[in-house]
Structure formats: structure tokens, C-alpha cells
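Novice: here you go, sequence then predicted model.
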Amino acid sequence: MNPPSQRLSVVVALVVVQLFYGLHYIAARLVIADIPPRGWAVLRVAGGALVLVLVCLAARKSLRISKLDLRELAVLSIFGVVINQVLFIEGLSRTSTAHSSLINACIPALTLLIAVLLHRERVTTRKLWALLIATGGVALVIAPSNSAFGARMLTGDLLTLTNATSFSLFLVLSKRLMSRMDPLVASTWLMVIGTIGIGIVGGPTLVGAMPLDLSAQTWWLAAFIMIFPTAAVYVLAYWALKRIESSSVALFVYLQPIIASTLAVWLFGEALGWPVFVGGSLIFAGIFLTLRRQRDLRQ
């Protein structure tokens, strides 16, 4: 596969990841109306792990890994699964979807900052301009909801910010592991190990709190979240991390506010103003700039 074709494949994969994440905001809100947030985080990760194990078995993938990789995945699961998943859903249950998507849009900047601090990436003028342009786009998209900011959402916002920071650290630390592991195998082990950790944190909330009369809609939404915004996105993100820098992968998070706004129009009939269209253009410009002349794309 030639580099331009592979670059296009990476872009498509990362756009699909953000589409699933955008759908997840709406689906998760409906699910946690019936299931305790932390308990749902446990079910989501456990379900995602089961899906990935079944996929590995169907694809006849060997799940044998070295003790070194196992230890590294155990550490990564703390940041990429346990802290990330628990604080995301706890934050979403306390704040608005707009707040959550805005704060998670900080992931590219946080990822670049962490990568630079850990000497994993170099700062370039192109990267800084890409972040500034895309951040300006996010600000325009979210600006109409600024009046909704209130002190009552502070706890949820802080939980979400911690979630975003944890996921950013996960992206940076995962980069080296991806140079030697299969994305599907790595994702499977990450979710399996993460299930143990998140079970310790959130398992007790399921005892006596899990409704027995969940609606069919809740079950379908739960299945969707386990398969796509959980299992599939980890595999796609890991696959992309093998081919471009972690800060470039993270930059696609800027698509989430655009996707969330589009879904709001489609599902709830909300109107979109010029900030969404102008902001969306800036977001795509930022993504294009960071991908332009990407030198580390693998053959």
C-alpha cells in the first residue's frame, strides 16, 4: 500500500472513531438513565472485552504476549480504561453534553503537551498552528452554549477534565507499545485487564442497583456502545497509532463537537447557526494542517 493511500485509510479510520464517540454521547445519556453510571462503566468495559476476545478467536489471533508487554498494558489500562471510563461517565452524568464534548476537545492540546514534556514528540510550528486553528473552531462551535455554564456543573467538569488528561497520557504512553504489538491483540488485553480494574472500582455499585426490567431500547443502546464506541474504537485508534503520531491521532477529537451538533439537529431538531459551519471548517483545516507532509507514516 503506498503512503498516500495509507494516509487516507488512517484519516477514514479516525473519522469513524469520532463518529462512534459522537453517537456515544447520546446513547450513554439514555443508558445511564436506567443504570448507575459507575456500574454502567463496568458493564461497558466487560462487554467490550468480551467482544474483542470473540473477534480474536474468530480471526484465530494468538493472544500470547510477553510478560513485559503484559505489565505495560496493565499500566496503560489504568489510564486508558479505568480512570478514563469511570470519570467520563461520572462526569457526563453531572454535566451537559456540550460541556463534556468541549472539555474532551482539549485532548489534542493535552496530548501534545504531555508528549513534549515526556520528550516523545517535538514541537513544530505546523503543530502549534494546527492546534490554534482547530481550537478556534471548537470555540466557535461551543460558543452558543456558553450561557449554560453554571457552578452546579463544576464537579462534572472537573471529572471530565481528569478523564481527558488520563486519556491523553494513555495515547502518549501507548505509542511505543504499538510499534511491536498487533492492534487487535493489544486492544483485547487492554480491555480484559481493564475489566478487572474497573470491576474493583465500580462493581459494588451494581449490587442491588441493576434494574431487572430494562427496556429493549436500553439493551440495544448498551450493545451498540459495547461493540462500537468501546471495542471498535480502541482497535482503530491503536491501528492509527502505529502509523502517525499520538498528537495527530488526538487532534481528531476536535470532530466530536461537529458530530454532536449534527446529531442534535437530526434527532432533536435543533437549529445550527453560522458558528457551527465556520467552526467546522476551521476544525477540518487544523486536521489537514497536522496531517500535511506527515513524515512518520509507516509503509
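Specialist: Right, received. Where do you want to start? Numbering: from 1, shown residues only.
Novice: please count neighbours and contacts with C-alpha atoms only from this point.
Specialist: Will do.
Novice: just the element for Gly22, please.
Specialist: Under the criterion of DSSP states H and E, Gly22 resides in helix 3-31.
Novice: which helices and strands does that helix pack with?
Specialist: Helices and strands touching helix 3-31, by 3 or more CA pairs under 8 Å, 6 or more residues apart in numbering; DSSP states H and E, are helix 216-225, helix 233-241, helix 255-268.
Novice: ok, then the element right after it?
Specialist: Sequence-wise, the next helix or strand downstream of helix 3-31 (DSSP H and E) is helix 37-58.
Novice: for that following helix, which residues meet the burial criterion?
Specialist: Neighbour counts over helix 37-58 (16 or more other CA atoms under 10 Å) mark 37-53, 55-56 as buried.
Novice: what residues does it touch?
Specialist: Outside of helix 37-58, the residues within contact range by CA atoms under 8 Å, 6 or more residues apart in numbering are 31-32, 62-63, 81, 85-86, 89-90, 93, 184-185, 187-188, 191-192, 194-195, 198-199, 202-206, 210, 222-223, 225-227, 230-231.
Novice: which residues sit in contact with Tyr21?
Specialist: Taking CA under 8 Å, 6+ apart, we find Tyr21 in contact with 229, 256.
Novice: report the buried members of the contacts of helix 37-58.
Specialist: 31-32, 81, 85-86, 89-90, 93, 184-185, 187-188, 191-192, 194-195, 198-199, 202-203, 205-206, 222, 225-227, 230-231.
Novice: what helix or strand does the nearest residue to Val138 once chain neighbours are set aside sit in?
Specialist: Leaving aside its sequence neighbours, Val138 sits nearest to Gly279 (CA to CA, 6 or more residues apart in numbering; 6.1 Å). Element membership of Gly279, judged by DSSP H and E, is helix 274-291.
Novice: try it against this one:
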Amino acid sequence: MKNSLRVHAALFTAAFIYAANYSLSKDVMPHFARPFGLVTLRVIGAALFFNILSQFVTKDRITGRADTVRSILCGLIGIACNQLLFFSGLELTTPINASLVQTVSPIVVVLASAILLGEKITPTRATGILLAGVGAALIILGRKTGALPGQDTPLGNLYILLNATAFGIYLVIVTPLMRKYHPFTVLARIFLVGALAVVPFGWRQAAAIDYAHLPLLIWSEILYMVICLTILAYLLNNWALKYASPALTGVYIYLQPVLAVIIAVGLGKDTFTLQKALQASLIFIGVFLVSRKPKAASKPAAATVPLEPVQVQE
């Protein structure tokens, strides 16, 4: 029970960190920094942190061809693609739109689990996938209501959808590594891979930031992105994956828009309309149906798929 509470506390804290970022990032982009520059700072900072700290915390190392390939895929998909797409999308869309589209990630977890782990998609889950897909499509294809100059809301929403897809796949493929190795060992490897992939895209934007004249508020928000959003949130999520299923971790994304709406409206960064509420309801109902645990099938134990997610003990 205690371990279950720690897992939920870790996932809730990570969800709050992500939710706050939707509004805070809008202060930084595009006036003080561009998206690829921010991602470069985040990933390099996290790569240095985890690779240095892992040398003192554990002697565990990722070995074997299969695990090495998996860790490289995690770095490319979960770090490089995930973060480049997220910040590119957030620059072009609104905080609430981005947080709502992000909630399709649990759907991707289920689809990826079906493809990679052989899990069945029940009629209930299929209905949930359809409803969430309709809700996400309505947001992505919606009018550019309230868009600021230079924003392309539909394109930004599409980037966020691709980001959510990358993150959902990452949650599935990183789980076996998190259950086999120390979290710092895994994070050190995947952030190193992510840094090598991101730097060619973002070093020019990172170098173009006028660091000497950044206001204190902007400095604090950039540090928040590097320390809290990148290091702390990834650490909490990946530690939780040692004890929770990727589906449970994905479902906590479901909480992000609730927190993001409260923060964005409270800071005056966005407005929550009836149209957005209706679109969000389709996604939430869909995610709820998808996250329902299927009834146990009466099949022989030998038919169990390897690496099946472990449920948290309530």
C-alpha cells in the first residue's frame, strides 16, 4: 500500500510539473528562445546530470545487443522526437489545446502494447480509441480562435499529437529497461542518445539566445524546464515504471489538462471555452474506456505475453 501511494505521488507530481510548463513555456517562446534551442539546453543539462550522478549512485550498466538497441530507440523516440515535437507544437498553439491533445497518449500506449506486447484491444477499448480520436481531431482541425500573430494552431496541435504518440510508444518500450536496470542507468543512456540527436537540430538556436540580457523571470522559467520538467519529471515517471504499468503512467497524462486549464486561466495565458470542454469530454471518455482493465481471459499461462505490465497493488 505504501509503495502504491509513492507511485501515485510520483506520477501526480510529474503531471503537475508538465501542466505548469504549458503556460510557463509561452513566456519564453518565441521572444527569448526558440523551441529547438530550449530542447537543446534541457537535454544537454539532463544528460550531464544523469551521466555524472549515475557514476556515483550505481555501477549498473546496460549490456547486450537487444537492451542497447532498445535504449537507443528510447533516446531517439522518448527524448529527441518527443521534446522537439512538443516545443515546436507549443510555440504554435495554446496551452489548453496542447494539454488536451496530449491526453491521447494513453491511447497510443494501448495501441503500442497491442502491437509490441500482443495485448488484445477489446470492443470497449476500440470505442474509447474512436471517441478520443474524434475529440483530438476536432481540436486539431478547429479554427485558429484566439491565435496570436505567428501562431498556426492546427499545425501546432498536429505536432503535439505526434509528440503524444512518441511519448506513448516510449512508455511501452522503456518499461523493460526500467525493470531490469537502475533508473539512473537508463536515464543516463537515453539522455545521452537524445543529446546526440538533438544538438545538430538545436545548437544554433541555443547559441542565439541573448543570455546576458534575459530577465530574471525568464531565467527561472528556463531553469524550471531543465531541472523540474526534464530531470525531475523524467526521474519520477521512470521510477514509477518500475512498479506501475505503462498504461497507469499514461493515464496520469489525463490529469494534466485539468491542472493546465487551472494554471493557464489563472495566469491569463488562455481561456477555456464550451467548445473546448465538449472536445475534452470526448477525449476523457475515450481515455476512461481505454484505461479500463479488460476481464481476465481463461487461457493457459503459457499464452501470457512476456513483459506484460504489472498492475500497482492498491
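Specialist: Received it, and whenever you're ready, just let me know what you need. Everything numeric here is computed off the predicted structure, so don't read it as measured data.
Novice: quick revisit: what packs against the helix holding Gly279 of the first structure?
Specialist: Short answer (3+ CA pairs under 8 Å, 6+ apart): helix 274-291 of the first structure packs on helix 125-142, helix 246-251, helix 255-268.
Novice: what's that helix in contact with?
Specialist: Helix 274-291 of the first structure has contacts (CA under 8 Å, 6+ apart) with 126-127, 129-141, 143, 248, 251-252, 254-255, 258, 261.
Novice: recalculate using a threshold of 10 Å.
Specialist: Contact with helix 274-291 of the first structure is made by 7, 11, 126-144, 244-245, 247-249, 251-255, 257-259, 261-262, 292, 297, as judged by CA atoms under 10 Å, 6 or more residues apart in numbering.
Novice: buried subset of the residues you listed?
Specialist: Buried among the contacts of helix 274-291 of the first structure by 16+ other CA under 10 Å: 7, 11, 127, 130-142, 244-245, 247-249, 251-255, 257-259, 261-262, 297.
Novice: helices of the stretch 51-200 of the second structure, start to end?
Specialist: All helices of the stretch 51-200 of the second structure, identified by DSSP state H, counting those that start in this stretch, fall at 65-74, 82-92, 95-102, 105-116, 123-140, 153-180, 183-207.
Novice: so which bits of the longest one are buried?
Specialist: This points to helix 153-180 of the second structure. 153-178.
Novice: near the counterpart of Val17 of the first structure in the second structure, how many other residues are there?
Specialist: Matched by TM-score structural alignment, Val17 of the first structure corresponds to Ala14 in the second structure. Residue neighbour count, defined by other CA atoms under 10 Å, stands at 22 for Ala14 of the second structure.
Novice: which residues sit in contact with Ala14 of the second structure?
Specialist: Ala14 of the second structure is in contact with 8, 228-229, 232-237, 252-253, 256, counting by CA under 10 Å, 6+ apart.
Novice: let's see 6 Å
Specialist: Contact analysis of Ala14 of the second structure by CA atoms under 6 Å, 6 or more residues apart in numbering lists Ala233.
Novice: next one: Ile160 of the second structure
Specialist: 86, 89.
Novice: how about 10 Å then?
Specialist: Residues near Ile160 of the second structure by CA under 10 Å, 6+ apart: 82-90, 92-93, 97-102, 104, 140, 154, 166.
Novice: same question, Ser187 of the first structure
Specialist: Contacts of Ser187 of the first structure by CA under 10 Å, 6+ apart are 48-49, 52-53, 73, 77, 181, 231-239.
Novice: quick one: map it onto the second structure.
Specialist: Counting by TM-score structural alignment, Ser187 of the first structure lines up with Leu187 in the second structure.
Novice: returning to that earlier point: closest to His119 of the first structure out of the helices and strands packed on helix 274-291 of the first structure?
Specialist: helix 246-251 (12.6 Å; CA to CA).
Novice: show me how far the closest one is from its chain's centre.
Specialist: Mean-position distance between helix 246-251 of the first structure and its chain equals 11 Å (CA atoms, centre = their mean, to the nearest Å).
Novice: one more: stretch 69-77 of the second structure?
Specialist: Mean C-alpha position of stretch 69-77 of the second structure versus that of the full chain (CA atoms, centre = their mean) differs by 15 Å.
Novice: so it matches what in the first structure?
Specialist: Going by TM-score structural alignment: stretch 69-77 of the second structure matches residues 71-79.
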